[in-house]
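**Q** When you get a sec, could you give me coordinates for this:
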Amino acid sequence: MRDLGMDDFANSGPKGAKALDPKNQRIFDLMARVRSTYFKTKNDDELLVKLRRIERGIQDGREPGHALIVMGESGAGKSTIVEKALKSLATLKDYDDGYGNEMRPILYVIAPPSCTMTDLAAEILERLGYESASIGRGASVYHKLQRSLKNYGVRLLVIDEFQHVLEAPKIKGPAYVTNTMKNMLQDKSWPVHLVLVGLPEIEAVVDRDPAEQMERRTDPLTLANLSFKEDGEYVEWIVNTLVEDRAGLRMSSDQPHEFVERLMHGARSRFGLIMHLITYAIEDALEAGHDEVSTENWIEAYARLAKSKGTDDNVFAEPAWRSIIRPVNRDGSLGPVAPIKSPKKGRK
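**A** Below is the predicted model of the structure:
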């Protein structure tokens, strides 16, 4: 556990804007402390091992590019773990080339919804500083992208939410996405390594290559969810650390029975959702002016994540909480509780 840089949160409002009132400023500061605290899981070490392989391949210079596919369900915390791990690649930090140009060995982009390959290329160029009006369309955008990746020294391209690329309507067929990715890896003049991050279906980018070249250059990693048996004590420690050490609050004595199990069940054992519930509960307590986090705050946190105000389908309020099972939407929010089907009555 360590802070990710409190300066990133300080004075982040619009310049010239009126300052927050003292109460809201206190909440802002405490929530910044809470949200900036990083907790490792069993996925961190495995991801870093695979990224180190890519880092060594880049240093070698003789190898073609490789792709790491990081997959996980909605709410698993994929983006957070990848962003944290990338900071550990010391040889791939931004640097000045000696002529006043900033080189960007790692470029991180988020694929927009329903993103075609042309849209993705344009998004990458915008991240490199190009004005959208000057990017162009069609084949010219790919030539500009190829030159720009080399000009900016990009060796590792990270594409988050990659499922958006696979979901977009394809005029040229689904294999076109795979071929474009493969060409980036195989470019002899400037091979680029890839990290593709998204939902489990993004592994289809490998299946769409009939020559199976993509498979040889791809390393998949599926992020594992937590389990109460193995991780329950760790989750309890995270709760106490954030509530007490980071927010300066206390856990009230009225915590619901089997609290940690309820928390993990309500978050579908997905680390990102667990963290959301904890931060929501802390924020609710601070907004109410309380000095402790109570059952009431956990109920409100779950209702906020599920966008539901009822308590009969709330895991922190309902005695039969194990029967409350919600799907996780693609945006990481909780969906409605699935109705329980009653058994059909047979004829008498």
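**Q** Please make it C-alpha for all contacts and neighbour counts, starting now.
**A** Noted.
**Q** what's the distance between K307 and I299?
**A** Shown here: K307 relative to I299, a distance of 12 Å by Cα to Cα, to the nearest Å.
**Q** Comparing these two, which shows the higher neighbour count?
**A** I299 (23 against 14; other Cα atoms under 10 Å).
**Q** Which element, helix or strand, includes the more buried one?
**A** I299 is part of helix 295-306, with elements assigned from DSSP states H and E.
**Q** Which strands and helices lie in contact with that helix?
**A** Judged by 3 or more Cα pairs under 8 Å, 6 or more residues apart in numbering; DSSP states H and E, helix 295-306 is in contact with helix 271-287.
**Q** Show me what the helix it packs on is packed against.
**A** helix 22-35, helix 259-266, strand 292-293, helix 295-306.
**Q** rewinding a little: now the helix holding I299, how far from the centre of its chain.
**A** Centroid separation between helix 295-306 and its chain, computed with Cα atoms, centre = their mean, to the nearest Å, is 22 Å.
**Q** what about G248, how many neighbours?
**A** Under the neighbour criterion other Cα under 10 Å, G248 is assigned a count of 14.
**Q** which SS state does it fall under?
**A** Here G248 is recorded as coil under DSSP: H, G, I helix; E, B strand; the rest coil.
**Q** and it, what does it touch?
**A** By Cα atoms under 8 Å, 6 or more residues apart in numbering, G248 lies in contact with D291.
**Q** Also G100?
**A** No contacts exist for G100 under Cα under 8 Å, 6+ apart.
**Q** Can you name the helix or strand that it falls in?
**A** In this assignment (DSSP H and E), G100 forms part of neither any helix nor any strand.
**Q** my read is V337 is in a strand, agree?
**A** No: looking at V337 with three-state DSSP, it is coil, so not inside a strand.
**Q** Near the residue nearest to it when sequence neighbours are not counted, how many other residues are there?
**A** Distances taken as Cα to Cα, 6 or more residues apart in numbering place R326 nearest to V337, at 4.6 Å, with adjacent residues excluded. Residues near R326, counting by other Cα under 10 Å, number 19.
**Q** In three-state terms, label R326 for me.
**A** Applying three-state DSSP: R326 is coil.
**Q** shouldn't it be in contact with I340?
**A** No: under the criterion of Cα atoms under 8 Å, R326 makes no contact with I340, lying 11.7 Å away.
**Q** Following element in sequence after the helix ranked longest in the chain, please.
**A** Across the chain, the longest stretch assigned as helix under DSSP state H is helix 42-60. The helix or strand immediately downstream of helix 42-60 is strand 67-71, counting by DSSP H and E.
**Q** to compare against the first, here's another:
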Amino acid sequence: MTVQTKAKRAINKIGAGKMIDHSDIQSVDIQLAKLRTRFITHQPYRDLQEQFDRLLRRRRAVLSLDTYLEAKGIAVVGASGSGKTTAVNRLISRYSGQTDPQDRNAIAEIVSLQIPSPATLKYVGSSMLHALGYPLQRDKPAAFIWDQVRHLLRERRTLFVHLDEAQDLYSNTSPMARDAVVNTLKSLMNNKDWPVGLILSGMPKVIDMINVDDQLKRRMSIVQLKAVSVSSHSNEIATMLERYCQVAELAIGKDLQNCDFRARLVHAGANEFGLIIETVLAGVEDALLAGHAELGIGHFVTAFQRKSGCIPALNPFLASDYLAIDPRAVMGTVSFNGMLTESGGKHGA
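**A** The predicted structure follows:
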């Protein structure tokens, strides 16, 4: 059976569904928005929560004794699409001590910001002041800005600072700038007046930044969001699919209730937990908008094709040799004897 025939059969199998009007589409959009806000707990998140709770209890105990102890930090590391930012945001949302950063007089136990571009210490410090509710009015030197940051962290009683995409602080900078970054991070944690813990989330290059300094290594714990494999995560993937379908009120088609589909789903999501969830939600969206009562393989076929623009032969939900497909590539690429070929090339036609 050709890939094109398999594609037609997969799409035909899910049927035409029922026509939905504009009000139904709005209802589906709201339902999908609710699905996207759901958080699927996984082991790395449980590890993160346990480590953070321990550091938070330790910090509050020190404050209760009115004594000094340097703060510690956590690095949450994973590839793009692993779900590291979502995991940290979920963690932070559990604590009422995080307040509106624009409320200057309120306690803000946790302050979170994404590393801006350009990721210079001066610009990052300015963004930190803004997150603390005190945007910089005039241009100031980096040293002055970070003195203000340390002062305001104490004023706001901030216990932890979360820096997302932390690898940008260290990548593509000079050795002198890298040293300044490491020293600045350490100065936040060992400040005698008000030490602040760090949560650094980012790509694996964050580890390179930590490893250059023995003091930073000693103060940081690591939570890694490793690549997902069907051999080790098959049950978790099946449970995740079941939960989403339950909330969406969709039956799970028989063609999704097997290890082959789960293996294809994992590969389509580039073996990253966050991307796998996005792929599932894309299939669910197709089913709901088509007015179908059952989620089937055809929904994943069309959802992946719409996202990547690939031809059927480079769709991991159809191709026999789907492991050769690069699921992150727009228009699709496939490896033949170590060589990549685009979907419009000789091998992809």
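**Q** Could I get the TM-score for this pair?
**A** Once superposed, chain against chain, the TM-score is 0.81 (TM-score structural alignment, normalised by the length of structure 1); 312 aligned residues with a Cα RMSD of 2.8 Å.
**Q** Now do S127 of structure 2: how many residues are near it, please.
**A** 21.
**Q** corresponding residue for it in structure 1?
**A** If you follow S127 of structure 2 across to structure 1 using TM-score structural alignment, you land on E123.
**Q** Just give me the mean distance for the host helix or strand of its match relative to structure 2.
**A** Applying DSSP H and E as the criterion places E123 of structure 1 in helix 117-127. After superposition onto structure 2, helix 117-127 of structure 1 sits on average 1.3 Å from its aligned residues (mean Cα distance after the TM-score superposition for structure 1).
**Q** what's the mean distance for the helix or strand following that helix versus structure 2?
**A** For helix 117-127 of structure 1, the following helix or strand on the C-terminal side (DSSP H and E) is helix 139-151. Compared with structure 2 after the fit, helix 139-151 of structure 1 shows a mean deviation of 1.6 Å (mean Cα distance after the TM-score superposition for structure 1).
**Q** contacting residues for V301 of structure 2?
**A** For V301 of structure 2, the contact set (Cα under 8 Å, 6+ apart) comprises 7, 10-11, 315, 317-318.
**Q** Aligned to it, what sits in structure 1?
**A** By TM-score structural alignment, V301 of structure 2 lines up with I299.
**Q** how much space is there between its match and N183 of structure 1?
**A** Distance from I299 of structure 1 to N183 of structure 1, by Cα to Cα: 50 Å.
**Q** still on that earlier bit, export the helices and strands packed on helix 271-287 of structure 1 as CSV, with columns for distance to G65 of structure 1.
**A** Converted to CSV, those look like this (distance: least, Cα to Cα, whole Å):
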stretch, distance to G65 of structure 1
helix 22-35, 35
helix 259-266, 39
strand 292-293, 49
helix 295-306, 40
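**Q** can you confirm E203 of structure 1 is in a helix?
**A** Yes: per three-state DSSP, E203 of structure 1 lies within a helix segment.
**Q** coming back round to it: by contact count, what packs against the longest helix of structure 1?
**A** If contacts are counted by 3+ Cα pairs under 8 Å, 6+ apart, helix 42-60 of structure 1 sits against helix 78-86.
**Q** For the helix it packs on, grab the matching residue range in structure 2.
**A** With TM-score structural alignment applied, helix 78-86 of structure 1 matches the range 84-92 in structure 2.
**Q** Same question for stretch 272-287 of structure 1.
**A** Under the criterion TM-score structural alignment, stretch 272-287 of structure 1 matches residues 274-289.
**Q** List the buried residues in the matching stretch.
**A** 274-277, 279-289 (16 or more other Cα atoms under 10 Å).
**Q** From G198 of structure 1, how far out is the spatially most central residue of structure 1?
**A** Nearest to the geometric centre of structure 1 sits S79, at 2.2 Å (Cα atoms, centre = their mean). Using Cα to Cα, one gets 9 Å for the distance from S79 of structure 1 to G198 of structure 1.
**Q** and what of M117 of structure 1?
**A** Taking Cα to Cα as the measure, M117 of structure 1 falls 16 Å from G198 of structure 1.
**Q** So the two - more neighbours on which side?
**A** Taking neighbours as other Cα under 10 Å, M117 of structure 1 and G198 compare with G198 leading, 23 against 20.
**Q** The more buried one pairs with which position in structure 2?
**A** Aligned counterpart of G198 of structure 1 in structure 2: G202 (TM-score structural alignment).
**Q** so what's its match up against?
**A** Contacts of G202 of structure 2 (Cα under 8 Å, 6+ apart): 75-79, 84-85, 164-167.
**Q** hmm, try it at 6 Å
**A** Residues in contact with G202 of structure 2, defined by Cα atoms under 6 Å, 6 or more residues apart in numbering, are 77, 165-167.
**Q** Tell me the one of those nearest P195 of structure 2?
**A** Closest approach to P195 of structure 2 among those (Cα to Cα): A166, at 19.3 Å.
**Q** Skipping its backbone neighbours, what lies nearest the closest one in space?
**A** Spatial nearest neighbour of A166 of structure 2, excluding adjacent residues (Cα to Cα, 6+ apart): G202 at 5.3 Å.
**Q** try D103 of structure 2
**A** Closest residue in space to D103 of structure 2, ignoring its immediate chain neighbours: G133 at 6.3 Å, by Cα to Cα, 6+ apart.
**Q** same check, this time on G310 of structure 1
**A** A303 (7.5 Å).
**Q** Please determine how far the one you found is located from V235 of structure 1.
**A** When A303 of structure 1 is compared with V235 of structure 1 (using Cα to Cα), they lie 20 Å apart.
**Q** ditto for I27 of structure 1
**A** 23 Å.
**Q** which of the residues in the match of helix 78-86 of structure 1 are buried?
**A** 84-85, 87-88, 90-92.
**Q** Return the member of the residues you listed nearest to T99 of structure 2.
**A** Using Cα to Cα, I92 comes nearest to T99 of structure 2 of the buried residues of stretch 84-92 of structure 2, at 10.7 Å.
**Q** what about M339 of structure 2, how many neighbours?
**A** 8.
**Q** ugh, wrong one, S36 of structure 1
**A** 18.
**Q** and it, what pairs with it in structure 2?
**A** Checking TM-score structural alignment: S36 of structure 1 goes with T37.
**Q** now V109 of structure 1
**A** Aligned by TM-score structural alignment, V109 of structure 1 pairs with L113 of structure 2.
**Q** Just the element for the closest residue to its match other than its chain neighbours, please.
**A** Of all residues beyond its chain neighbours, the one nearest L113 of structure 2 is L163 (5.5 Å), with distances taken as Cα to Cα, 6+ apart. Assigned by DSSP H and E, L163 of structure 2 belongs to strand 160-164.
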